[in-house]
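Q: give me coordinates for this.
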Amino acid sequence: MPPAPIFQLFPRREFDPGAPAASFADEWANPSNYAFTILLLLGGDVIARALAQLAGGPLTPVAFSFGWVSYATSAICTAVGENKLMPGADCPCEVINGKNGYVRANNSFVIGRIVRDYEAWMGSAVHNITQSLIDARWKFDKEIAEKDIPGSGAEVVRPRQAGLVVSFWEPSQTIEAGKPGHDILHWSGLITAAIQLGIAAIPCGLWGDWSVLLITGAATILCFGMGALDQWGVEKWACRRLNKRSKKNFILTRGNGAQHAIAIISHGRGLDLEDLATGFDNLDAPSITLFAQLATIFLGLLWVVLLITSSAITDSAWFLIAVGGVGILQNMFVAGWKRNPAALGVPIDYVGVVGDVKVMNTLLAVERKYEKLGQSMIGSFFPGDLRENEKKLWDEVAAEWAEKKSVENSKKEKA
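A: So this is what the prediction gives:
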């Protein structure tokens, strides 16, 4: 086949440098149907994290926004191929059994967020002792610098962390574990949905154009329908509940070199966090239901139908883009905002805190308060062998516990 003539590759047209500006102006004045269609395909990972934050109850108010079509179609692959809906942990940390010292790498989204957001909810007592340790370390560094070079102490930068701080918590006796909390993130979804419907109603009220209102209303129903699946709660808290016969203690921490460790003294209440850390997708037989898989497929197909339908909107495209813009702001807010453990379904109450510039001293203080708890942390914070003087200190603490038990047993015998 002979090559096309050069004039067919470069058709003749008038030289008009103002044409691009006119095209841009027309598009911004009234965006084409392709603009919103393309936007709907962006940001699926934000939707996944927003759903993971709020899911677990009958109402999961994640607002309609750009990215829902992308998420809904990828969720089909996740539900059918990987047998799950919940994303994995997005903060590396570990869970230590407070009795035997077994360390489990965390794969739970919930535990990851508890550790990630810890400094936002740890409270003033933990904050104050942390700052006092940092100040003590800073003062020590200044003194060392002054000894080496007089006058150089003023140039020493305040350290970002020092030593180890261990706070103690216990499961709440008034709030049930494994249920989502209703904080500002939860209510933001309902408020955003109302605002979106209000925006969508403007062209309907002004010109009788109900297309934007139809798309927004249908999309909101699909959003809430996806979040209402019971499978979210099954995966989010995929663990056993503790009882009086299983009084486990847990330590949540980022590991060696971390500033904080969160010790949870269960008293036989709450969730088995060691179980939870395994992660739903690491179970030998993840129990996703057939209904959840079929519902995810059905909702994904409806999102594709909505995508095709929305491409017919031309005259009121800006209102639809505004609706999606408000929604994506709420989604990003929900996906990234810090939450306390109760909002994530792990309600805990503050008990106390210990800390020292020397990590070993902190672990010894923990051991004196709760037997075997400090000892279980040695492997994570001191992976090597202990020195002889350190072994002697641990032997002394063990002797103290043996004496306490002996006194308690003698009291029981007398009683």
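Q: going forward, measure contacts and count neighbours with C-alpha atoms only.
A: Will do.
Q: name the nearest residue to the residue nearest the centre of the chain, ignoring sequence neighbours.
A: The structure's the chain has its C-alpha centroid closest to residue 113; by Cα atoms, centre = their mean the separation is 3.6 Å. In space, and not counting its chain neighbours, residue 113 is closest to residue 91: 6.7 Å by Cα to Cα, 6 or more residues apart in numbering.
Q: to compare against the first, here's the next sequence to fold:
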Amino acid sequence: MTRDIISLLLIILASHSPLLCEAATLPAFANSSSAIDSQWQTAAGRLASQWRNPNDVLTILMIIGGDVVQKALAQLSGPRFVPVAFSFGWVSYSFSAVFAVFGDGSLMPSPTRSSTLINARSGYRRTNQSWVLDRILRGVESSHESMSAALCVSVYRANPNRQLSSADWLWWSGLLTMLAQFILGVIPLALGKDWTTFLVTMMGTGLALMTGSSTQWQREKWGARIDKGTSTYCLTRGNGFQHAIVVQNTTPGCLNLEDLAMLRKEGCSRGCKGFVAISACLWVLLLISIAGLQHNTWFLLGVGCLGMVQNVCVAAFPRQPDAMGIPLEFVTEISGPKVMPVLQKTELQFPLVGAVLVKIFFNGRLRDDEKRFWEARVIEAESYSQKKEISQGPQNQSRTSVVRPSGTPVRKTGLTDLHKSITTSAPGFLSAMPVRRNTR
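A: Below you'll find the predicted structure:
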């Protein structure tokens, strides 16, 4: 009786409110709880089905993480075989690569932090645009994280017998990850004769290796001239930072780091652009294939997660300079609790190095004793360099080899210009002015 009264009231209210028309057509109120139970069971079934085969999630994951893939490729690129594992993010990266080659023509990423490269002989400064040099400096910084010194100057000697890349643990991690992915892809084939996961894994790995095999990576990564003579370069992030790297090119055949820091973009050839565009199309086809999977998608999700872990490790962890294609031999390290004594000690051991660094770390006024020290050191280094050039003859006057067709020679200045720049740079640079000692 109560149910009939409630139904009658709903019909009366529906005649006055169109919003309740659907409520009047519902079954008896007693059946509403069973309808709710049915809807709950349907929702729970859909959720359980999604967790059994998360095929929609795979499609979404394939289009995120493109920047991680780019940095992993930049780390290991150089030779034609680049073991960056198949993972989520390759589809996103393929479209970013198409935009890059048809835009600014560069596949290499930009440096994550700013730094400055200085030629110790000429005193020229260049803002570093090389991702390789930025990673080398970052590796030195990460190896001295626990150091409490105010300034640490690490001196290295460049080795002309360089390779495109050496196999370290990050390189081998790619091969091990690919092997683990193949094993995971074979499991559905062995259990239920489902070969789709293994096929997608094979296709993704093949496309990843094909994408990383472009010679454009090598041209951008080490696009610099070769030093014909000897040069010394300083790399630092500037005033307020703790580290500076000194690289000595003592023998001919080493890379000109000034050229490398400039990152001269030659652009991609038509073949390279077509190669990148075709790779992007193939990645889209693979994405469509993954979207149609209905069974054993957890195995493919595991394959992608393994690859993503390898990509993140390769992109994040530092590598040794020789693994980056610039082999460096450690010479010495100069550090101390105050910056000025470290620079003076560096200048005494390596002439002109401290003189160019003092302009980076002290771009204001110096004390009288500091002014006399740096003036005397620059004049002494100039005299020594002139005697050395006279004894060596004119055959070593040229510092670098012939410029590439797309480049222009860099104007060189002598030590006299460096001395003049130190003594007549910013107003009051060498004038005496009391400065607090704790800043030095």
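Q: now the TM-score, please.
A: Put the two chains on top of each other and the TM-score (TM-score structural alignment, normalised by the length of the first structure) is 0.81; 364 aligned residues with a Cα RMSD of 2.6 Å.
Q: how many residues are close by the residue nearest to residue 113 of the first structure?
A: 19 (other Cα atoms under 10 Å).
Q: now residue 423 of the second structure
A: 17.
Q: ok, it to residue 111 of the second structure distance?
A: 33 Å (Cα to Cα, to the nearest Å).
Q: which stretches in the second structure count as strands?
A: 116-119, 125-127, 151-158, 231-236, 243-249, 328-336 (DSSP state E).
Q: residues touching residue 101 of the first structure, list them.
A: Counting by Cα atoms under 8 Å, 6 or more residues apart in numbering, residue 101 of the first structure touches 373, 375-377, 379.
Q: how about CSV for the strands of the second structure, with mean neighbour count and distance to residue 342 of the second structure added?
A: Converted to CSV, the strands of the second structure look like this (neighbours: other Cα atoms under 10 Å; distance: least, Cα to Cα, whole Å):
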stretch, mean neighbour count, distance to residue 342 of the second structure
strand 116-119, 23, 18
strand 125-127, 16, 21
strand 151-158, 22, 7
strand 231-236, 24, 15
strand 243-249, 23, 11
strand 328-336, 15, 6
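Q: can you convert these into CSV and add a column each for distance to residue 39 of the second structure?
A: Shown next, in CSV, are those (distance: least, Cα to Cα, whole Å):
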stretch, distance to residue 39 of the second structure
strand 116-119, 65
strand 125-127, 63
strand 151-158, 68
strand 231-236, 65
strand 243-249, 64
strand 328-336, 68
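Q: one step back: the residue nearest to the centre of the first structure and residue 346 of the first structure, how far apart?
A: Taken as Cα to Cα, the span from residue 113 of the first structure to residue 346 of the first structure is 11 Å.
Q: of the contacts of residue 101 of the first structure, which stay in contact in the second structure?
A: With the contact criterion set to both residues aligned by TM-score structural alignment, their matches' Cα atoms under 8 Å, the contacts of residue 101 of the first structure that also touch in the second structure are residue 376.
Q: tell me which of the contacts of residue 101 of the first structure fall in helices.
A: Here DSSP state H is the test, and the contacts of residue 101 of the first structure give residue 379 as lying in helices.
Q: closest one to residue 391 of the first structure out of the contacts of residue 101 of the first structure, please.
A: residue 375 (11.1 Å; Cα to Cα).
Q: that closest one matches what in the second structure?
A: Aligned against the second structure by TM-score structural alignment, residue 375 of the first structure finds its counterpart in residue 355.
Q: how many neighbours does its match have?
A: Residue 355 of the second structure, neighbours per other Cα under 10 Å, totals 24.
Q: good, we can wrap up now.
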